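Q: My questions concern the predicted model and sequence given below.
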Amino acid sequence: MELTTVWFVLIAVLWTGYFVLEGFDFGVGILLPLLGGDEAERRTIAATIGPVWDGNEVWLLVAGGATFAAFPEWYATLFSGFYLPLFLILLALIARGVALEYRNKSDSTRGWDRAFFWGSLGPALLWGVAFANMVRGVPLDADHEFTGSLLTLLNPFALLGGAATVLLFTLHGAIFLTLRTTGELRRGAARIARTLAPITLLVVITFLVAAGGAGRPLRWAAVALAAAGLVGALVATLRGRDGWAFTASAVAVVAVVAALFTGLWPNVLPALDPANSLTVTNAASTPYTLTVMTWVAAIFTPLVLAYQAWTYWVFRRRLTGAH
């Protein structure tokens, strides 16, 4: 397998890890005003992700760094053309991080809770908009420079993608809360999950089907797996099997990301004019750079995965108001 293919797959894996882990963080933040009836419940909701949210964001940093090093042309075009949406995501992530750190150090938490909510909803929406545009294709000239505007990115298909990711992450967060809380909080999260699952299934599958991909059996297998994961999450939630529900929800997120990236290949950023598209070939770094990066990834990736797995194991118990 060529190193360009290896790094395309590795970047897809990094985005998958980010959306699986940060996805339920976003969902928890979106659900805070819906489930948090009083300060004790809101504190418990925030505490479910308190020890892990910053570690989950490392996946985004590594995905961005890997893209910059392995496919610099892709990175340059993406971050210049999508500058405003990505800048808004950055501001939202900063606001959310500050809110999580300071809400317990302030006499009034209302403002921090608003920042937590909007700092979760904004990225959940904008990541869907960004990836929908990447799959659909954007206007690029012969120099691979973006020639559109913000309104170009806010097309109906992109907004459908944003709605799909908001619903998917909110459902993922609701199921995560059923796994990590007890009592009325858990029952409330389960009710939301049961309500959201059918809507999420409809919107996500509509989005993936609208993305096309004729003649790509792997992509359609991923679409089918996403549907199966969402159905499995609903069934497990109805039966009170929280662990299986979360596993099925995570599988659905993995399958959605797999469907997007298999739809991209061999492009990394398709253009409306196919002659100007960025591919794994014309956007890649030199073979030497990719070789060095491969050795670094082979050594350090298992260490990072082991540390993060240990973190989740330590903080695996359910939380109550007393915690």
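A: Received, thanks.
Q: For the rest of this, base every contact and every neighbour count on C-alpha atoms.
A: OK.
Q: For P270, see how far away L10 is.
A: 19 Å (C-alpha to C-alpha, to the nearest Å).
Q: So if I had to pick from those two, which one is more boxed in?
A: P270 (23 against 17; other C-alpha atoms under 10 Å).
Q: wait, that one sits on S277?
A: Yes - using C-alpha atoms under 8 Å, P270 makes contact with S277 at a distance of 4.5 Å.
Q: And what about the residue lying farthest from the centre of the chain, helix, strand or coil?
A: The centre of the chain is farthest from one residue, D107, which by C-alpha atoms, centre = their mean lies 32.3 Å away. Here D107 is recorded as coil under DSSP: H, G, I helix; E, B strand; the rest coil.
Q: How much space separates it from R241?
A: Taking C-alpha to C-alpha, one finds D107 at 38 Å from R241.
Q: could you measure L264 against V13, distance?
A: 14 Å.
Q: ugh, wrong one, I175
A: Distance of I175 to V13, given as C-alpha to C-alpha: 22 Å.
Q: Between the two, which is the more surrounded one?
A: Taking other C-alpha under 10 Å, I175 and V13 do not tie; I175 has more neighbours (34 against 18).
Q: which residues in the stretch 201-323 of the chain form helices?
A: Per DSSP state H, counting those that start in this stretch, the stretch 201-323 of the chain carries helices over the ranges 217-238, 242-264, 287-314.
Q: Just give me how far the longest one sits from the chain centre.
A: It stands for helix 287-314. 20 Å (C-alpha atoms, centre = their mean, to the nearest Å).
Q: Okay, one more to line up with it:
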Amino acid sequence: MELHDVWFVLIAVLWTGYFFLEGFDFGVGVLTKLLARDRTEKRVLINTIGPVWDGNEVWLLSAAGATFAAFPEWYATLFSGFYLPMLLILICLIVRGVAFEYRAKRPEERWQTNWEHAIFWASLLPAFLWGVVFGNIVRGVKIDAHMEYVGSLGDLFNPYAILGGLVTLTLFTFHGTVFAALKTTGDIRVRARRLGVRLGLVTALLALGFLIWTQADNGDTKSLIALVVAVVALLGALGANVKGREGWAFALSGVTIAATVAMFFLTLFPDVMPSSLNEQWSLTVTNASSNPYTLKIMTWCAGIATPLVMLYQGWTYWVFRKRIGTQHIADAH
């Protein structure tokens, strides 16, 4: 296996880690409107992800940085052609981080309500747009002979990509309900499980249609295996959630996300961005990669840094592993 193939796999792993971790905190952000009944319950939900949300975004920085260094042509075409959706995602991530930090800085109800609206929308929009972005990457976009995107913004919002956005939105929200049930106590935990059943059914229907569409267009035997794993894991997560086995439900919803991302990358390889205009103009792991010396240095750096990041994040989740409930929320001043 060549180094550019190794880095294709590593970037797939980084995106999997990002969607697994950031997926549930996007979902919790959406649940501040769908699940919480009052401000105290919103504080409970926000506190479940408060110690970890910023660490989860390290995976996005790593995935983007690895793409820039290992596949500069892929990075340039992706971030220039998808400039407006990517910019909107970036703005949402900034607003969301500010909202988490500033929401409790002042006691006025209007101040806190506005930041709660910001948390909801800045969680919902990226959860949808990431599906649109990856849907277009898998489907193929208008790339010319100069490796430049020549389509319009409207081309990105095609039926396949919109369905992909709905799948990631519902899947992340379901992942968030399972995480909320795992991390809370009392009535909010029970209601999170109930909401998870309804969301899980909707997610299963949307995901099944989207994955079958993907398999029919670009799939092979390996992607079919990933499709089966994703569907079985999602059904298993639903069953575990109904039985109140939150740990199993969370693990299986994570497997669903991982298998879905794996299917994306399996249908892509050896392309990284297929061209819908001419197959010969597609970006591949070969023509979009850096030189072997750069990839070799990156491999050594990643081999040292990645385990350290994973150990640190694992320690963070272990420290903040206990459940919380409304009884743990102090009265507002």
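A: Alright, I've got the coordinates. Note that the coordinates shown come from a computational prediction; the quantities given were computed from them, not determined experimentally.
Q: picking that back up, most packed of the helices of the stretch 201-323 of structure 1?
A: helix 242-264 (a mean of 24; mean count of other C-alpha atoms under 10 Å).
Q: so it matches what in structure 2?
A: Mapping helix 242-264 of structure 1 onto structure 2 (TM-score structural alignment) gives residues 246-268.
Q: Return the mean post-superposition distance for that stretch against structure 1.
A: In this overlay with structure 1, the average offset of stretch 246-268 of structure 2 from its partner residues is 0.5 Å by mean C-alpha distance after the TM-score superposition for structure 1.
Q: I'd like the distance between the residue nearest to S62 of structure 2 when sequence neighbours are not counted and N56 of structure 2.
A: In this structure, S62 of structure 2 finds its nearest non-sequential neighbour in L14, 6.9 Å apart by C-alpha to C-alpha, 6 or more residues apart in numbering. Separation of L14 of structure 2 from N56 of structure 2 (C-alpha to C-alpha): 11 Å.
Q: again with F82 of structure 2
A: Using C-alpha to C-alpha, F82 of structure 2 is found at 23 Å from N56 of structure 2.
Q: Then N218 of structure 2?
A: For N218 of structure 2 relative to N56 of structure 2 (C-alpha to C-alpha), the value is 31 Å.
Q: Which of those two has more residues huddled nearby?
A: For N218 of structure 2 versus N56, neighbours defined as other C-alpha under 10 Å are more numerous around N56 (21 against 14).
Q: List the residues that contact the alignment partner in structure 2 of R317 of structure 1.
A: Residue correspondence to structure 2 (TM-score structural alignment): R317 of structure 1 is matched to K322. The neighbourhood of K322 of structure 2, defined by C-alpha atoms under 8 Å, 6 or more residues apart in numbering, consists of K183.
Q: Skipping adjacent residues, who's closest to the aligned partner of L224 of structure 2 in structure 1 in space?
A: Using TM-score structural alignment, the equivalent of L224 of structure 2 in structure 1 is W220. Counting by C-alpha to C-alpha, 6+ apart, A259 is the residue found nearest to W220 of structure 1 once chain neighbours are left out, at 7.2 Å.
Q: quick one: that neighbour and A222 touch, right?
A: Yes - the pair A259 of structure 1 and A222 qualifies as a contact (C-alpha under 8 Å) at a distance of 5.2 Å.
Q: the longest helix in structure 1 is where?
A: When structure 1 is parsed with DSSP state H, its longest helix is helix 3-35.
Q: Would you mind getting the angle between that one and helix 242-264?
A: 140 degrees (axes from the mean of the first three to the mean of the last three C-alpha atoms, to 10 degrees).
Q: other SSEs contacting helix 3-35 of structure 1?
A: Other helices and strands packing on helix 3-35 of structure 1, by 3 or more C-alpha pairs under 8 Å, 6 or more residues apart in numbering; DSSP states H and E, are helix 39-49, helix 53-70, helix 110-136, helix 156-180, helix 183-210, helix 242-264, helix 287-314.
Q: Grab the nearest non-local neighbour of A250 of structure 1.
A: V20 (5.8 Å).
Q: how about that neighbour, what's its partner in structure 2?
A: Under TM-score structural alignment, V20 of structure 1 pairs with F20 in structure 2.
Q: if I look at its match, how far off is G239 of structure 2?
A: Taking C-alpha to C-alpha as the measure, F20 of structure 2 falls 20 Å from G239 of structure 2.
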